[in-house]
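Q: give the three-dimensional model of this entry:
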Amino acid sequence: MEAKQIISYIIVPETKSIRAQFNDNGECHSLILEGDYTFKVDMKPVEIIDESLKYYGFDLNGAISGSRAILGPCKAVPVRIPGEINMYWFPHTSPGQEECVWFALHHVEAILPENHDLSKVYVSGGHCFKLNAAEKDLTYKYDRTEKLESRISKRTVNTFSFIMERTTSTYTVEKGKRNYIITRKKDK
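A: Down below sits the predicted model:
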């Protein structure tokens, strides 16, 4: 069955991977795996990542710059698509290479070696991608993406802590508009 073809695409939480496909004229397009469906998009994989970031108010250069600020200098940088979608994506090779495959971190289930420079990436739903990349390289990119997710999560989660002297009084803590309000219960 021929995959359906569309003009443009924005990543959704069910999107598992974006990979390149070349037509008879050698033009690069994308194959999207979303849920159990595969379809073609008239955009390069890196263009889909960039357009999805723009849709949510960011862009690829900014996402790469932000990731590098958190992770340090690196190549094939993972990116976060922020907002309600809050997904983390990593490329299997340099995004500048047209044959680059992008994976959604939360859909990757396993990365296994096939031989020295060939690996299999399993994503949710039982789908498998055979890639010309060493398992250790792909695992490193996966781990680096998890590290990015962990660091951003630690920075964005609201934490609440306070120190009080030990007394015999009872206090209540309530969330106010901008701060927490601590009040002492009066003895009766």
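
Q: from now on I want contacts and neighbour counts done on CA atoms only, so please keep to that.
A: OK.

Q: for the helix ranked longest in the chain, name the packing helices and strands.
A: In the chain, assigned by DSSP state H, the helix with the most residues is helix 135-156. On a contact count with 3 or more CA pairs under 8 Å, 6 or more residues apart in numbering; DSSP states H and E, helix 135-156 meets helix 60-71, strand 87-91, strand 108-115, strand 118-123.

Q: angle of it against helix 60-71?
A: Counting by axes from the mean of the first three to the mean of the last three CA atoms, to 10 degrees, helix 135-156 lies at 90 degrees to helix 60-71.

Q: contact partners of the helix or strand just after helix 135-156?
A: Downstream of helix 135-156, the next assigned helix or strand under DSSP states H and E is strand 171-175. With contacts defined as CA atoms under 8 Å, 6 or more residues apart in numbering, strand 171-175 is touched by 180, 181, 182, 183, 184, 185.

Q: to check against the first, give me the structure of this:
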Amino acid sequence: MMDKMKKELNGLKQTEIEDYEINSRTMFVEPVVYGSKIYSRVVEVEDEFLLPFKPLDLIKKSCNYYGVDYESRKRGTRQLIGYFRKLSIIIEPTYHIYFFPTVSPLKPECIWIAFEHVECYRRVAAQKTMITFRNKKSHILQVPVSTIEVQMLRTSLLKTKLMQRIESNGRKFFNKANGPQLINASESSLEYDAYSKDPK
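A: Purely as a prediction, here's the structure:
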């Protein structure tokens, strides 16, 4: 698999960028052999880059950039959905940046895929899946379709659970902030009605 990736580098624009964080345009990150090291091929909506980091290191670096370390993100995923292997990661919830790994992140062949960018997918071989992203571009990845399906479902559950927590906290805050004012407003209304009905 790594040999195949190494050959594919011939067609890749070999732009090395050291100061890069995963963002809302990033569609997937896959490992490639570059020289004697494993680098990251980052595919964005309209561009792609070769970065001098392993995919997992880039995921960790991006988590740190948005203010939360990778281990904390993993613990959060476990707490929200109860899974313990191949954990999806919330890199940045405000911009819906959720990524899932195709195998254990510790394995060198692990690919990270952006949940929000996946439009559809289909099996093309036993260990190959064609993913069509929302920009209508398709990429064949060395991953079984069953893995993509399970990881998409888990990441969807993670997003739903997180949004429920956020909305629940928002309602609590709104009720606390507006509760006393609503009571006062009701009292004022009652007083107004009492005065308006008083013949004096």
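
Q: which one of the helices and strands packed on helix 135-156 of the first structure is the most hemmed in?
A: strand 87-91 (a mean of 23; mean count of other CA atoms under 10 Å).

Q: residue range for that strand in the second structure?
A: Aligned by TM-score structural alignment, strand 87-91 of the first structure falls on residues 97-101 of the second structure.

Q: what's in contact with the matching stretch?
A: Taking CA under 8 Å, 6+ apart as the rule, stretch 97-101 of the second structure contacts 23-24, 86-92, 110-116, 151-152, 155, 159.

Q: before we move on, what about stretch 143-158 of the second structure?
A: Stretch 143-158 of the second structure has contacts (CA under 8 Å, 6+ apart) with 77, 80-81, 88, 98-102, 115, 121-123, 125-129.

Q: what do you get if the cut-off is 7 Å, keeping everything else the same?
A: 77, 80-81, 88, 100, 102, 115, 122-123, 126-129 (CA atoms under 7 Å, 6 or more residues apart in numbering).

Q: what is the nearest of the residues you listed to residue 142 of the second structure?
A: Checking the contacts of stretch 143-158 of the second structure against residue 142 of the second structure with CA to CA, the nearest one is residue 128 at 4.6 Å.

Q: alignment lookup: that closest one to the first structure.
A: By TM-score structural alignment, residue 128 of the second structure lines up with residue 118.

Q: picking that back up, can I get the helices and strands packed on helix 135-156 of the first structure in CSV with distance to residue 32 of the first structure?
A: Shown next, in CSV, are those (distance: least, CA to CA, whole Å):
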stretch, distance to residue 32 of the first structure
helix 60-71, 19
strand 87-91, 14
strand 108-115, 15
strand 118-123, 13
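
Q: could you find the closest non-adjacent residue to the most centrally placed residue in the first structure?
A: Residue closest to the average C-alpha location in the first structure (CA atoms, centre = their mean): residue 88, at 0.7 Å. Closest residue to residue 88 of the first structure apart from its sequence neighbours, by CA to CA, 6 or more residues apart in numbering: residue 80 at 4.4 Å.

Q: do residue 21 of the second structure as well
A: That would be residue 62: by CA to CA, 6+ apart, it lies 4.9 Å from residue 21 of the second structure.

Q: what's the match for the one you found in the first structure?
A: Checking with TM-score structural alignment, residue 62 of the second structure has residue 52 as its match.

Q: so how far is residue 157 of the first structure from its match?
A: 24 Å (CA to CA, to the nearest Å).

Q: of those two, which one has the most company?
A: A count of neighbours by other CA atoms under 10 Å puts residue 52 above the other of residue 52 of the first structure and residue 157, at 20 against 8.

Q: that one contacts residue 11, doesn't it?
A: Yes: taking CA atoms under 7 Å as the definition, residue 52 of the first structure is a contact partner of residue 11 at 5.8 Å.

Q: contacts only, for the residue nearest to residue 21 of the second structure.
A: Contacts of residue 62 of the second structure by CA under 7 Å, 6+ apart are 21, 22, 91.

Q: can you list which of those carry over to the first structure?
A: Contacts conserved in the first structure for the contacts of residue 62 of the second structure, using both residues aligned by TM-score structural alignment, their matches' CA atoms under 7 Å: 21, 22.

Q: just the contacts of residue 62 of the second structure: which are in strands?
A: Mapping the contacts of residue 62 of the second structure onto strands (DSSP state E) picks out residue 91.

Q: just the contacts of residue 62 of the second structure now: which is nearest residue 137 of the second structure?
A: Closest to residue 137 of the second structure, out of all of the contacts of residue 62 of the second structure and judged by CA to CA, is residue 22, at 19.0 Å.

Q: about what we covered before: just the element for the residue nearest to residue 21 of the second structure, please.
A: Secondary structure assignment for residue 62 of the second structure, by DSSP H and E: helix 55-65.

Q: my guess is residue 195 of the second structure is in a helix, correct?
A: Yes: counting by DSSP: H, G, I helix; E, B strand; the rest coil, residue 195 of the second structure falls inside a helix.

Q: burial count for it?
A: There are 11 residues near residue 195 of the second structure, going by other CA under 10 Å.

Q: list the residues that contact residue 83 of the second structure.
A: Contacts of residue 83 of the second structure (CA under 7 Å, 6+ apart): none.
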